[in-house]
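Enquirer: coordinates only, no sequence provided:
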């Protein structure tokens, strides 16, 4: 099955548009709607050519603590021979529009829409857009938590369209997760998955758990219950959920509701706050 994904294109709203929107920032969660991702809020990075990005999350007191997430936009001919400057950082790339060439430890991968790559810390990699159209992709970064006696997981490249989702128990397939890494593999300290709800499906209870979340809506719409507040979200919106933020949802239809989900896993919690 071939999936489609929302990708921002920037621009600016007209002066006639109402100022108020669905954006909200609280102690427990934040919602960054797709209408916020305009030209005026883009950033640039060292050693990236013909590239701009929207920063969705970054480590910050009272906000994301374990990860950063970008939507990258690389024009034809653009890219980087020196993309990651932090040797401790692991990363996931997920292509939502266009094509790009990833060179990872000397091996070249042609990544199309739906393409997914896991990049371990300290990897030698480069990325370029050799096509005639812009490429847009998510880049999730985390400082890898090394554990003595446990190897760092190896790199891999795959595609959402080539993988079968795993159905959640007792849901008749209405709620499923596309898992790119084995959940039982404790070498991984983060998972970046895709969650799919069929129209009318739900998370039928307020999940309240240790994992921090970043959720980018790839397709469809839903109503989310976040810390006793109901919020509507649609394709292109981003949500940050703090650890233990109560969370549930109903998928609104008419098509599937899908989102890219980050969570930190498989490590002891830090016992000193200043150790984060």
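Expert: The structure has been received and is ready for your questions. Note that the structure is predicted; figures quoted are calculated from it, not measured. Residues are numbered from 1 along each chain as shown.

Enquirer: can we go C-alpha only for contacts and neighbour counts from here?
Expert: Noted.

Enquirer: does residue 189 touch residue 269 like I think?
Expert: No. Using CA atoms under 8 Å, residue 189 makes no contact with residue 269, being 11.6 Å away.

Enquirer: in the chain, which strand is the longest?
Expert: The longest strand of the chain (DSSP state E) is strand 68-80.

Enquirer: residue 104: how many residues sit nearby?
Expert: Here the number of neighbours of residue 104 (other CA atoms under 10 Å) works out to 19.

Enquirer: should've said residue 147
Expert: Neighbours of residue 147 (other CA under 10 Å): 11.

Enquirer: and it, which of the three is it?
Expert: coil (DSSP: H, G, I helix; E, B strand; the rest coil).

Enquirer: check the offset of the longest strand of the chain from the chain's centre.
Expert: 14 Å (CA atoms, centre = their mean, to the nearest Å).

Enquirer: here's the one I want to compare it with:
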């Protein structure tokens, strides 16, 4: 399995603009080519680390989550990664390996490694190797529900979790679900969606869930609101609630992306 990472660096002065980055009232599209050194951020209490912050709550847009791509140099990491006691997290490693310590013990997460970290439980993360490591970090304010216990920490991986084919697709469209959809303790999912060549979403999905979609492998044409956009490894799509979407995979290999969505809770009422 392969996992795209930001190209970093800085384009040559002779290079043309990507011409594809766009921010609209319904979605944002960030091609891999815009994820360069100059747009990274540094995070308090993280050593030898930097982050591409590719999503954050914005009033009137997508409001439930933030998503970082964190690069940790050899010897880097944090003993105090999260200061917000209400923030739950998912980590997904796309390059190298990291050592994670949390309430479930000490774990070495390699490429494809996944960890769920409940709100209010401390954790640490370090790169003990001699090469850089890169991982996605999704953060969300956990929405507790009276009478339903909060979820526990767990660690798994892409390799350990079998994709489940969508009904009536003959395996052309499948989802790797790290959390059982009916487990109401969880208020978000971070899945991997896979389309085989020619596979598609055959209708315009229009729903209340917000999305972050990061392409880790392959190519596709993706419908975002009214626009068909060509997408490939390292591209990121950020969709607000009810933004129509559809997809048709192109190329000779699988098209795969990481998918965030908020789930299993009432719609918030403003009064």
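Expert: Structure received. Note that the coordinates shown come from a computational prediction; the quantities given were computed from them, not determined experimentally.

Enquirer: neighbour-wise, which of residue 189 and residue 269 of the first structure wins?
Expert: Neighbour comparison, residue 189 of the first structure and residue 269: the larger count goes to residue 189, with 20 against 10 (by other CA under 10 Å).

Enquirer: next up, the contacts around the residue mapped onto that one from the second structure.
Expert: Alignment note (TM-score structural alignment): residue 189 of the first structure maps to residue 187 of the second structure. Contacts for residue 187 of the second structure (CA atoms under 8 Å, 6 or more residues apart in numbering) come out as 142, 143, 262, 263, 264, 265.

Enquirer: quick one, strands of the stretch 101-250 of the second structure?
Expert: Assigned strands in the stretch 101-250 of the second structure, in chain order: 105-109, 113-117, 124-126, 133-141, 154-157, 164-165, 173-176, 188-195, 200-205, 211-217, 219-224, 227-231, 236-239, 245-250 (criterion: DSSP state E, counting those that start in this stretch).

Enquirer: could I get those as a markdown table with distance to residue 77 of the second structure?
Expert: Converted to a markdown table, the strands of the stretch 101-250 of the second structure look like this (distance: least, CA to CA, whole Å):
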| stretch | distance to residue 77 of the second structure |
| --- | --- |
| strand 105-109 | 13 |
| strand 113-117 | 16 |
| strand 124-126 | 4 |
| strand 133-141 | 10 |
| strand 154-157 | 19 |
| strand 164-165 | 34 |
| strand 173-176 | 28 |
| strand 188-195 | 23 |
| strand 200-205 | 39 |
| strand 211-217 | 23 |
| strand 219-224 | 32 |
| strand 227-231 | 31 |
| strand 236-239 | 25 |
| strand 245-250 | 37 |
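
Enquirer: could the ones you listed go into TSV alongside distance to residue 20 of the second structure and mean neighbour count?
Expert: Listed next are the strands of the stretch 101-250 of the second structure as TSV, based on distance: least, CA to CA, whole Å; neighbours: other CA atoms under 10 Å:
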stretch	distance to residue 20 of the second structure	mean neighbour count
strand 105-109	33	16
strand 113-117	30	22
strand 124-126	35	19
strand 133-141	23	22
strand 154-157	32	17
strand 164-165	32	16
strand 173-176	26	22
strand 188-195	23	23
strand 200-205	22	14
strand 211-217	15	24
strand 219-224	13	21
strand 227-231	8	16
strand 236-239	12	23
strand 245-250	18	21
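
Enquirer: aligned partner of residue 256 of the first structure in the second structure?
Expert: By TM-score structural alignment, residue 256 of the first structure lines up with residue 254 in the second structure.

Enquirer: show me what residue 170 of the second structure lines up with in the first structure.
Expert: Residue 170 of the second structure maps onto residue 172 in the first structure, by TM-score structural alignment.

Enquirer: distance check, that match against residue 222 of the first structure.
Expert: Distance, residue 172 of the first structure to residue 222 of the first structure, using CA to CA, to the nearest Å: 19 Å.

Enquirer: what's the match for residue 267 of the first structure in the second structure?
Expert: Counting by TM-score structural alignment, residue 267 of the first structure lines up with residue 265 in the second structure.

Enquirer: separation between its match and residue 50 of the second structure?
Expert: Separation of residue 265 of the second structure from residue 50 of the second structure (CA to CA) stands at 33 Å.

Enquirer: same thing with residue 260 of the second structure?
Expert: In terms of CA to CA, residue 260 of the second structure sits 22 Å off from residue 50 of the second structure.

Enquirer: tell me which of those two has more neighbours.
Expert: Between residue 260 of the second structure and residue 50, residue 260 has the larger neighbour count (other CA under 10 Å), namely 23 against 20.

Enquirer: and the gap between the nearest residue in space to that one that is not next to it in sequence and residue 213 of the second structure?
Expert: Closest residue to residue 260 of the second structure apart from its sequence neighbours, by CA to CA, 6 or more residues apart in numbering: residue 190 at 4.5 Å. Between residue 190 of the second structure and residue 213 of the second structure the computed distance is 10 Å (CA to CA).

Enquirer: can you list residues touching both of those two?
Expert: Shared contacts of residue 190 of the second structure and residue 213 (CA under 8 Å, 6+ apart): 258, 259, 260.

Enquirer: quick one: the last one is in a strand?
Expert: So the one you mean is residue 260 of the second structure. Yes. Checked against three-state DSSP, residue 260 of the second structure lies within a strand.

Enquirer: show me what contacts it?
Expert: Taking CA under 8 Å, 6+ apart, we find residue 260 of the second structure in contact with 188, 189, 190, 191, 210, 211, 212, 213.

Enquirer: next, count neighbours for residue 92 of the first structure.
Expert: Using other CA under 10 Å, residue 92 of the first structure has 23 neighbouring residues.

Enquirer: one more: the one 10 residues further on?
Expert: Other residues within reach of residue 102 of the first structure, judged by other CA under 10 Å, total 21.

Enquirer: ok, now residue 268 of the first structure?
Expert: Residue 268 of the first structure: 7 surrounding residues under other CA under 10 Å.
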